[in-house]
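Enquirer: Show me how the following folds:
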Amino acid sequence: MPFDPNTTKPEIDFPGDTPPAELLIEDITEGEGRAAEAGDTVKAHYVGVAWSTGEEFDASWNRGAPLDFQVGVGQVIQGWDQGIVGMKPGGRRKLTIPPELGYGARGAGGAIGPNETLIFVVDLVSTAKPGAGSAFGLR
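Expert: The predicted structure is shown next:
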């Protein structure tokens, strides 16, 4: 099942207990087609929530456009680089990311505090192999 353009922004429930020490990957919907691999260029919609507050700090849905990035090359936090691998287009995945795979002790501006565990629900819109990026205007 490819990404459904009628898919709506997910809600994230506040966990309220002790955050995990490792990256947690939970498939909500599996998707279909070729799974994303390191080096692929992907488009993904997401919602991000801080574990400590349950407050949303960012969402591509609010901007009306998915995020484009290359997996595994450091364009996004490590938790995303690791957590997107294996996703298929049309899939929805929850990533619970410990601080060392997120923004660490520095945090990110006023939105994400130091040593914050992050929760993302990610919808994979599409994936393309390196060199096949012309669909995204990339080479």
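
Enquirer: drop to CA atoms for contacts and neighbour counts, all remaining ones
Expert: Will do.

Enquirer: Name the single longest helix found in the chain.
Expert: helix 78-83 (DSSP state H).

Enquirer: Who are the packing partners of that helix?
Expert: Packing partners of helix 78-83 (3 or more CA pairs under 8 Å, 6 or more residues apart in numbering; DSSP states H and E): strand 92-97.

Enquirer: Which element is encountered next along the chain beyond the strand it packs on?
Expert: Downstream of strand 92-97, the next assigned helix or strand under DSSP states H and E is strand 118-128.

Enquirer: chain center to that following strand, what's the gap?
Expert: 4 Å (CA atoms, centre = their mean, to the nearest Å).

Enquirer: what's in contact with it?
Expert: Here strand 118-128 makes contact (CA atoms under 8 Å, 6 or more residues apart in numbering) with 2-3, 10, 12, 35-36, 40-51, 66, 87-99, 102.

Enquirer: now the angle between strand 92-97 and it, please.
Expert: 130 degrees (axes from the mean of the first three to the mean of the last three CA atoms, to 10 degrees).

Enquirer: Which residue comes closest to the residue nearest the centre of the chain once chain neighbours are left out?
Expert: By CA atoms, centre = their mean, the chain has its centre lying nearest to Val122, at 4.4 Å. The shortest distance from Val122 to any residue other than its chain neighbours is 4.4 Å, reached at Tyr46 (CA to CA, 6 or more residues apart in numbering).

Enquirer: want to put them side by side, so please do this one too:
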Amino acid sequence: MRRAAPFVVLALLAACGVACSGGGLPDGLKVNGDIGKQPTVTIPGSSPDAKLAVKTLHTGKGSKVANGDLVVANYVGYRWNGGDHKLIASSYDSGQPAMFPYGHLVPGLNKALAGQRPGGRVMAVIPPGQGYGANGYAPMQIGAKDSLVFVLDVVAAYPNGASAQGRPQPQSDARLPRVSAGATPTMKVPHVRPPARLQVRTIVQGTGKPVQARQLVVFHDLGQIWRNGKVFESSRDRGHPDSVVVGARQMIAGWDRAVVGKPVGSRVLVVVPPGQGYGAKGHAASGIASKDTLAFAIDILAAY
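Expert: This next block holds a predicted model:
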């Protein structure tokens, strides 16, 4: 399924988990500014060394970041190669935090986020060997010898076990799939002709604010093909919640439209006809044939 992958460029290399080494920050590297606001980072004119350096600048509260978490954080990122440094990425430019699937990031970022708590701030100097390696990353002008400097303010962390929270709603239409209201939803598609129009039903009524178009939404979803009941989409099976900017055509139209206006904490059943899904072309890689109708159970975990 077409999806957003915020900051996906940092998720291209395999993680090394807690086996990575870290140390103190280099002399002259400084951070000023309040948490939650864009920090001012002073980078010295000297060259960075080849060691990963991680320092928690402020300790947050709540549960520590763990495997399977989708971490929400505001950040600034610089490249640094001695005598030259440049801001290459910032969540403050978009006005929305970024999403970091912990355990699926470049090794240095995984190490930096390990054990952090919401409300905390961490700084990391990531050498090439624990960043993009000898190839660098040309789209962000990161060279083979560039280190990365990141300051991350952790906003929240959503574990793989997160789910909808609210009041279960009656499901009385036997012509639509039945979705369980438990922590891990199941969905049973009926053996009837699928509806011709988009269908949206609330399975669990959340108590949060309604999702607005262009917000960054944290979610879990389960997607099945109506024709055969095959599961073709499961964020839980991937190991962590997912995220998307709704109303920005990052998802198929039916999925996108169904989420806007629903309260955070809700679980929503969405039946998507082909015209608002993959249409006549289908999606062969997912087993979706020409003109297949799709059914989704979507847990709306947060919106930013």
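
Enquirer: Quick TM-score on the pair, please.
Expert: For this chain pair, the superposition-based TM-score is 0.85 by TM-score structural alignment, normalised by the length of the first structure; 126 aligned residues with a CA RMSD of 1.6 Å.

Enquirer: Give me the mean distance between the longest helix of the first structure and the second structure.
Expert: Superposing on the second structure places helix 78-83 of the first structure at an average distance of 0.7 Å from its equivalents, by mean CA distance after the TM-score superposition for the first structure.

Enquirer: what's that helix in contact with?
Expert: Against helix 78-83 of the first structure from outside (CA under 8 Å, 6+ apart): Leu23, Ile25, Ala38, Val71, Gly72, Val73, Gly74, Leu95, Ile97, Pro98, Leu101, Gly102.

Enquirer: Out of the residues you listed, grab the one that's most surrounded.
Expert: Taking other CA atoms under 10 Å as the neighbour criterion, Ile97 ranks highest of these with 29 neighbours.

Enquirer: ok, that one to Leu124 of the first structure distance?
Expert: As judged by CA to CA, to the nearest Å, Ile97 of the first structure and Leu124 of the first structure stand 17 Å apart.

Enquirer: if we can go back for a sec, what does the longest helix of the first structure correspond to over in the second structure?
Expert: Using TM-score structural alignment, the residues of the second structure aligned to helix 78-83 of the first structure are 253-258.

Enquirer: Stretch 10-23 of the first structure now?
Expert: Under TM-score structural alignment, the match for stretch 10-23 of the first structure is residues 185-198.

Enquirer: Next, the buried residues of that stretch.
Expert: By neighbour count on 16 or more other CA atoms under 10 Å, the buried set for stretch 185-198 of the second structure is Pro185, Met187, Val189, Pro190, Pro194, Leu198.

Enquirer: What of stretch 31-44 of the first structure?
Expert: Applying 16+ other CA under 10 Å to stretch 31-44 of the first structure flags Gly31, Ala35, Ala36, Glu37, Ala38, Gly39, Asp40, Thr41, Val42, Lys43, Ala44 as buried.

Enquirer: do the same with stretch 55-67 of the first structure
Expert: Glu56, Asp58, Ala59, Ser60, Trp61, Pro66, Leu67.

Enquirer: Give me the three-state assignment for the equivalent of Trp61 of the first structure over in the second structure.
Expert: The equivalent of Trp61 of the first structure in the second structure is Arg236 (alignment by TM-score structural alignment). Classification of Arg236 of the second structure using DSSP: H, G, I helix; E, B strand; the rest coil returns helix.

Enquirer: ok, now Thr7 of the first structure?
Expert: Per three-state DSSP, Thr7 of the first structure ends up coil.

Enquirer: quick one on the thing from earlier: per the alignment, the residue nearest to the centre of the first structure corresponds to what in the second structure?
Expert: Per TM-score structural alignment, Val122 of the first structure is aligned with Ile298.

Enquirer: sorry, back to before: I'd like the buried residues of stretch 55-67 of the first structure as a markdown table, with distance to Asn115 of the first structure appended.
Expert: Formatted as a markdown table, the buried residues of stretch 55-67 of the first structure follow (distance: CA to CA, whole Å):
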| residue | distance to Asn115 of the first structure |
| --- | --- |
| Glu56 | 16 |
| Asp58 | 17 |
| Ala59 | 20 |
| Ser60 | 23 |
| Trp61 | 25 |
| Pro66 | 26 |
| Leu67 | 24 |
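
Enquirer: Out of those, which comes closest to Arg106 of the first structure?
Expert: Asp58 (17.4 Å; CA to CA).

Enquirer: name the element that closest one belongs to?
Expert: Assigned by DSSP H and E, Asp58 of the first structure falls within strand 56-59.

Enquirer: got it, and Lys111 of the second structure?
Expert: Element membership for Lys111 of the second structure (DSSP H and E) is helix 107-113.
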